[in-house]
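[1] Here is my input, please return the structure:
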Amino acid sequence: MSFEEIRIIFVVYTSALFPIFIISLYRKNPFQLSLIKLYIVCFLLCSLGWELWFTYGWFDGDPVDERRSHALNLAIPKHINWLMNSMGDAGTICIGGLWLTWFFSGRNLSIFETWNWKAFFILLAWCLGQNICVEMFLYFDQLSIEKQLSWAPLAPTGPWINPQLFYFNERTIMLQSQIPWVIMSPILYWLAIQTFKNNKINLLSHREQSDAHQNQEMKTR
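    This next block holds a predicted model:
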């Protein structure tokens, strides 16, 4: 097994499992339930939107086990490849991206109350930037020109409209593999806004119920 293969295995499993560990540390945080719900929705969108399709090559694509080495197929079996990638997408990319957006927006939670274009472009830059890095430095062998990805709901151009965007250090960046995050970024930001609003409503409702209960206790005394 080469160093490159070990690096891929480490990154895939770490990006999939580490966010779950981090979320579990905040189990007493009132935002945790909302965070878990957002994670699950993002996981479903990423898995059904493209990861399952790219893994199995369902629609005019090559399955992942035909696009990578035998060592990687043993370390990350085909039938859990989509699962690990979707967990990494939902945790490291989506939840991590929202945290970075909040951080680089001056730690201002108001960006999750209404649509903020500055915050959105920070999130979009993160989603596309990490994906380009993944394509160039992690999955470059699996995504080379001669290896075809399947059509997917969030990659609607499929392998048929897939021009090369640019070429760097003998590695290519193609349109098809970037499209999912172009589509997913605004969906993710909208979901974050809705989640934040619902969480605020639930917290206010809980406080009102708590205050009413305390007032009732004071009256009975």
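
[2] from here on, contacts and neighbour counts on C-alpha atoms
    Noted.

[3] how many neighbours does R107 have?
    12 (other C-alpha atoms under 10 Å).

[4] A strand includes it, no?
    No - if the criterion is DSSP: H, G, I helix; E, B strand; the rest coil, then R107 is coil and not within a strand.

[5] One more, please, to line up against the first structure:
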Amino acid sequence: MDLLSFEQLRLVIVVYLSALMPLILIPILHRQKLIPSWVLRFYGAMFVVCALGWELWFNYGLVAGDSVSVRRVDILNQMIPLHINGLLNSLADAGTICCGGLLLVWLLMGRGDSVYREWNWRVFSLLMVIFIGQNIFVEMFLYHDQLADGKHLSWAPLSPLGIWFDPVLFQFNDRSIRLSSQLPWLILTQLLYLGLIRLLPQSKLSQSVTNQ
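    From the prediction side, this is the model:
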């Protein structure tokens, strides 16, 4: 087997750590009551939404797209097999990004109990910046080879324009950021925030953290 380059090794480490650390930590923190009780359910729900919303579609190239095994080099296909790649990405999206993003915004907003129970444009804007910002960063510095020109992402429920309308939004260092890969997070941010406002239990958001 060929040796991984530093950049490829970094990608493999980031993918596994960002997926598996929340999978281990969130249930432990839930069991010890160090996080609000709704977080574990939210984590599970976001995993399903991310997996069915776009990750599995992008992974397998289900509708007019290329599978990830076509879009990346063989050594990465060996280190992160096709059939677990989409699941790992979904776990990372749900845990590191969604749960981590909610925690960061909650801290930035002063740990208020109403942060996710009533609409606040500042909260929404912060979530959007965090989610879109991390996605652009990942695409620019981790997944740029998989998203290079000529490699197409599948249509997906949260990327409904598919390859049929997929303009380049901007370029940096010969790396392109396209609309199709940003749409899932643009849509998810709104669904996530509205869903929390509608469904979040009336128990205090910060109860199990601030009472420690």
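
[6] where does the TM-score land?
    Superposed pair, TM-score by TM-score structural alignment, normalised by the length of structure 2: 0.90. Supporting alignment: 202 aligned residues with a C-alpha RMSD of 1.7 Å.

[7] what's near enough to touch the most centrally placed residue in structure 2?
    The structure's structure 2 has its C-alpha centroid closest to D93; by C-alpha atoms, centre = their mean the separation is 2.6 Å. Applying C-alpha atoms under 8 Å, 6 or more residues apart in numbering to D93 of structure 2 gives the contacts A19, M46, F47, C50.

[8] Return the subset of those lying in helices.
    The members of those that map onto helices under DSSP state H are A19, M46, F47, C50.

[9] List just the nearest of the contacts of D93 of structure 2 to G110 of structure 2.
    M46 (24.3 Å; C-alpha to C-alpha).

[10] check contacts around the closest one.
    Neighbours of M46 of structure 2 in contact, by C-alpha under 8 Å, 6+ apart: D93, A94, C98.

[11] want to throw those into CSV with secondary structure?
    Formatted as CSV, those follow (three-state DSSP):
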residue, secondary structure
D93, helix
A94, helix
C98, helix
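
[12] and the residues you listed as JSON lines, adding distance to Q171 of structure 2?
    Output for the contacts of M46 of structure 2, formatted as JSON lines (distance: C-alpha to C-alpha, whole Å):
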{"residue": "D93", "distance to Q171 of structure 2": "24"}
{"residue": "A94", "distance to Q171 of structure 2": "27"}
{"residue": "C98", "distance to Q171 of structure 2": "26"}
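
[13] From these, pick the one nearest L23 of structure 2.
    Scanning those for proximity to L23 of structure 2, where the rule is C-alpha to C-alpha, the winner is A94, at 9.5 Å.

[14] Which residues lie in contact with the closest one in this structure?
    Per C-alpha under 8 Å, 6+ apart, neighbours of A94 of structure 2: Y43, G44, M46, F47, C50.

[15] could you flag which of the residues you listed are buried?
    Buried residues within the contacts of A94 of structure 2, defined by neighbour count using 16 or more other C-alpha atoms under 10 Å: Y43, M46, F47, C50.

[16] which of the contacts of A94 of structure 2 are also in contact in structure 1?
    Retained in structure 1 by both residues aligned by TM-score structural alignment, their matches' C-alpha atoms under 8 Å are the following of these: Y43, G44, M46, F47, C50.
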